[in-house]
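K.L.:
Task: produce atomic coordinates for the following.
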Amino acid sequence: MGVGRKVIKLIDYKREDILSRNKENRKWMISIFYPSQGKQEDERNSYLDLFSPKEEEAFKIFKDMGAEEIKNLKSFYTNDASISYDAKNLPVIIYSPGMGVDRDLYLYNISKLVSEGFFVVTVGATYETLFTVFPNGNVIYQSEAVQTIGSNDFASLKELMKSRMEDISFLLDTLSSWNETDHFLNGKLDMNRVGVIGHSLGGATIYELAKRDNRVKAGVILDGSLHLISHDTPVNTPFLSIRQQHATLSEMLQIWSNEVAEAYSKGQQLLYDSLSGYKLFIKVNNSDHMSFSDVPLIFKEKNEEMINAVHHTVNKIMIEFFKEFLIDKKAAFSQWIERNTNGSDFYVIDSEGKYVS
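P.N.:
Predicted coordinates:
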């Protein structure tokens, strides 16, 4: 089984984009990753194909940022591949990226999830992402308004989250319709088994979404922006929070301002208290904030072997989590954690980010 990818533009004609100068309707890109008929080993394509039909422009942008090696990076997926004959009634995972990060720069995780039998739909954030390529070749760059948002501008960041939540709710409505009528997706999706994954700002987004949308059945927060979430409503949805190595207040003070670190630490505690269903907080060794994406591989920021080890750990934890809470393999994740926790790769932590012995 291989990995296929389709890109689609969505437009919500009932909403105006808060970041557009032209007061246009909200529009954004999604990518649908799915099991394909090919073999994964036959699908080793250029990473830059993610930005078709503007591969050259994308390469120039990355090159100017010091990531020229992206031209040599390969990934396992094929655009518009034929869908697998066995892809029927599969669980769906919605992916919300970090602020400024392209929706598909998580291929290490996406391709693994698809190979395990999930549909994965990544959700772009036009005007917020560094640049967004549309199917007609139009490129929309990050807005000046977003570029000036500071890390302590909580109000503006929450506005971005609100738009993202509305995007995902619209997407879920659309997927339900496509599952009934679309020639490609008809009967392929099980919309009663929807999981969500969010990184950074996307992590805060999916948590807030779960409070408002009962279609979300399980969620994984990848080093989420916990200082931005509210705690007005208990959340019974199963959640897994995966943190970088700076997880305690004292550790966060080493990399962030006092204001952000203290708000984050408080948010982490309140998140723990607000989750009334299954919850687990995990710290992955040798990881930082961007380790949960492909960014370190693109920019060669760290030892590749170390990054691959982090990615392997995240993949394994996440797949076991979704097996229990989306595929209904009773106690699969809990038992796996008991066998594997507190090793060299990850630790279970408490609400303060401290190791649980």
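K.L.:
from here on, contacts and neighbour counts on C-alpha atoms
P.N.:
Noted.
K.L.:
Could you check how far residue 147 is from residue 93?
P.N.:
29 Å (C-alpha to C-alpha, to the nearest Å).
K.L.:
Please compare the two by neighbour count and tell me which comes out ahead.
P.N.:
Neighbours per residue, other C-alpha atoms under 10 Å: of residue 147 and residue 93, the larger number sits with residue 93, 28 against 12.
K.L.:
Do I have it right that the more buried one meets residue 191?
P.N.:
No. The pair residue 93 / residue 191 is not scored as a contact, 9.8 Å apart, by C-alpha atoms under 8 Å.
K.L.:
Just name whatever secondary elements the longest helix seen in the chain is in contact with.
P.N.:
Of all the elements of type helix in the chain, the one with the most residues (DSSP state H) is helix 154-181. Here helix 154-181 touches strand 189-199, helix 201-212, going by 3 or more C-alpha pairs under 8 Å, 6 or more residues apart in numbering; DSSP states H and E.
K.L.:
angle of that helix against strand 189-199?
P.N.:
160 degrees (axes from the mean of the first three to the mean of the last three C-alpha atoms, to 10 degrees).
K.L.:
So for helix 154-181, what gets flagged as buried?
P.N.:
Buried residues in helix 154-181, defined by neighbour count with 16 or more other C-alpha atoms under 10 Å: 157-158, 160-161, 163-165, 167-168, 171-172, 175-176, 178-179.
K.L.:
Ok, stretch 128-139 next?
P.N.:
So for stretch 128-139, counting by 16+ other C-alpha under 10 Å, buried means 128, 129, 130, 131, 132, 133, 134, 139.
K.L.:
One more sequence to fold, the one below, so I can look at both together:
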Amino acid sequence: MLRQLLILGFVLIFCSIVRAEGRNEQSILPKPGGPFAIGTMKVFVTDSSRMETFITKKKFREIYIKIWYPAHVEGQSEYEGLLSDYPDEVVVDIFKAVGLDKELVGKIKESTTNSVTGPVVPVNGQKFPVVLFNPGFYFGMADFYTGIAESLASNGFIVCSVNHPYEQPYVEQSDKGVLMKKKKAQLAYLQLVLVEKFRKFELDTDEQIEDATRIYLKKLKRFDRVLRRWTTDNIAFIDYLYYVCNNDSVGGVFAVMDIDRIGVMGQSLGGAVAGQLCIDDSKRIRAGINLDGFQFGDIIDRPVELPFMLMESEHYELWRIGNEMVFRNSGPDFHSFTAKRAKHFLYSDAVSLKFLEEEDLKNMIGDVNADEINATVNEYIRAFFSKYLKGVNEPLIDNNIDNDEYRHIKLR
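P.N.:
Reported below is the predicted structural model:
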């Protein structure tokens, strides 16, 4: 039975489009490599089957979606500011935890993106696959993954970032933005610390690794609840897309969405959501990518049968070992990608913060060549979704590679 979904409103930021060769030379973000210019828009969807549980006021759960899409642009163009939709104090507070001060955050917000603002229209004459993106927990801000979204949009994908109110630093709503419920979010990390501090895991045999992984999944109940809530947010949005895109009067970006070709990806806990969606909504999802997240959820007992890629850093060995166990029985198109010497924030726009001190940047993304590994990551993401959503032959994704910078293995 379909959910009753109400759209509270949507704001179109139809940008005046730049021609493909007119990329933004002033942005700190990498230039997108595809042939399309990029527009953005915002959508606010209310799931009237669920009440918001984070506040006492009776209110249906509202989901904010930011969309990057291939756009048609002529004439002069203005570019969106990087993180411009986020209040300064929110950005400063969240980045303080990873070592960035007010001055450095100011430099981030001085930059523009490669996405255009103003009235722009989507490219007509063809339909594009849709990729849902879920930002990370606690630190996750939709616009701090702009480089990944722009890379895909420029290559002919429509990227929809699904944001989760009260569990990410700041999430827009149709009336006003809402801040994260920090104390509740921190309780999830407290569970993580307690499990790892007071539980010594023996990891010498497959049986011990499986036992440790199952204990991990069982004890971290707060992360599991977040995973279930976010997965339901995504399913509600997919329901909404099926309703809107199958309407005879559909127009704008929705008219060029191919909802028969939906992929999903996310970073950190958002990556775990991508994995869970591939088993919970396997009829409508075609492929998924987990960007450096421990795979909470049911996959350890309900293997992913869809094409899936686990992209990891080397920052957390316990997650890597656990993920090997979780994904051990995955289907015939399972890919493993590891960025060597990398850290967790490699899979975000942190990779573009070249103005940081060398050691500060290493603390975020690892001891890597930022430009080279970022280009490699984006190329693998593009190739994966091109193969499994567009049916394009992609030798890159079919070949195993193990060099000094990264390792890609198609396991099955």
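K.L.:
Quick check: the two most widely separated of the buried residues of stretch 128-139 of the first structure?
P.N.:
Spanning the widest gap among these are 128 and 134, at 14.5 Å by C-alpha to C-alpha.
K.L.:
Nearest to residue 313 of the first structure among the buried residues of stretch 128-139 of the first structure?
P.N.:
residue 129 (26.7 Å).
K.L.:
Which residue in the second structure aligns with that closest one?
P.N.:
Residue pairing (TM-score structural alignment): residue 129 of the first structure is matched to residue 168 of the second structure.
K.L.:
quick check, its match in a helix?
P.N.:
No. Under DSSP: H, G, I helix; E, B strand; the rest coil, residue 168 of the second structure sits outside any helix and is assigned coil.
K.L.:
correct me, but it touches residue 141?
P.N.:
Yes. Here residue 168 of the second structure reaches residue 141: they are 6.7 Å apart, a contact under C-alpha under 8 Å.
K.L.:
so what's the aligned partner of residue 138 of the first structure in the second structure up against?
P.N.:
Matched by TM-score structural alignment, residue 138 of the first structure corresponds to residue 177 in the second structure. Neighbour list for residue 177 of the second structure: 170, 171 [criterion: C-alpha atoms under 8 Å, 6 or more residues apart in numbering].
K.L.:
Nearest the geometric middle of the second structure, what residue?
P.N.:
Closest to where the C-alpha atoms of the second structure average out (C-alpha atoms, centre = their mean) is residue 266, at 3.1 Å.
K.L.:
Contacts only, for it.
P.N.:
Contacts for residue 266 of the second structure (C-alpha under 8 Å, 6+ apart) come out as 132, 133, 134, 135, 136, 272, 273, 274, 289, 290, 291.
K.L.:
ok, and those residues in the first structure?
P.N.:
Using both residues aligned by TM-score structural alignment, their matches' C-alpha atoms under 8 Å, the first structure keeps these contacts from those: 133, 134, 135, 136, 272, 273, 274, 289, 290, 291.
K.L.:
So which of the residues you listed belong to strands?
P.N.:
The strands, defined by DSSP state E, take in 133, 134, 289, 290, 291 from those.
K.L.:
Please pick the buried ones from those residues.
P.N.:
The neighbour count (16+ other C-alpha under 10 Å) marks 133, 134, 289, 290, 291 as buried among these.
K.L.:
residues touching whatever residue of the first structure lines up with residue 128 of the second structure, list them.
P.N.:
Residue pairing (TM-score structural alignment): residue 128 of the second structure is matched to residue 90 of the first structure. Residues in contact with residue 90 of the first structure (C-alpha under 8 Å, 6+ apart) are 117, 118, 119, 188, 189, 190.
K.L.:
Hmm, residue 35 and the first one touching each other?
P.N.:
Yes. Counting by C-alpha under 8 Å, residue 117 of the first structure touches residue 35, with 7.0 Å between them.
K.L.:
So which of these two has more stuff around it?
P.N.:
Per other C-alpha under 10 Å, whichever of residue 117 of the first structure and residue 35 has more neighbours is residue 35, with 30 against 18.
K.L.:
does that one really touch residue 6, like I thought?
P.N.:
No. Taking contacts as C-alpha under 8 Å, residue 35 of the first structure lies outside contact range of residue 6: 11.5 Å.
K.L.:
ok, the residue lying closest to residue 246 of the first structure once chain neighbours are set aside to residue 345 of the first structure distance?
P.N.:
Leaving aside its sequence neighbours, residue 246 of the first structure sits nearest to residue 252 (C-alpha to C-alpha, 6 or more residues apart in numbering; 5.4 Å). Shown here: residue 252 of the first structure relative to residue 345 of the first structure, a distance of 20 Å by C-alpha to C-alpha.
K.L.:
All good on my end, thank you.
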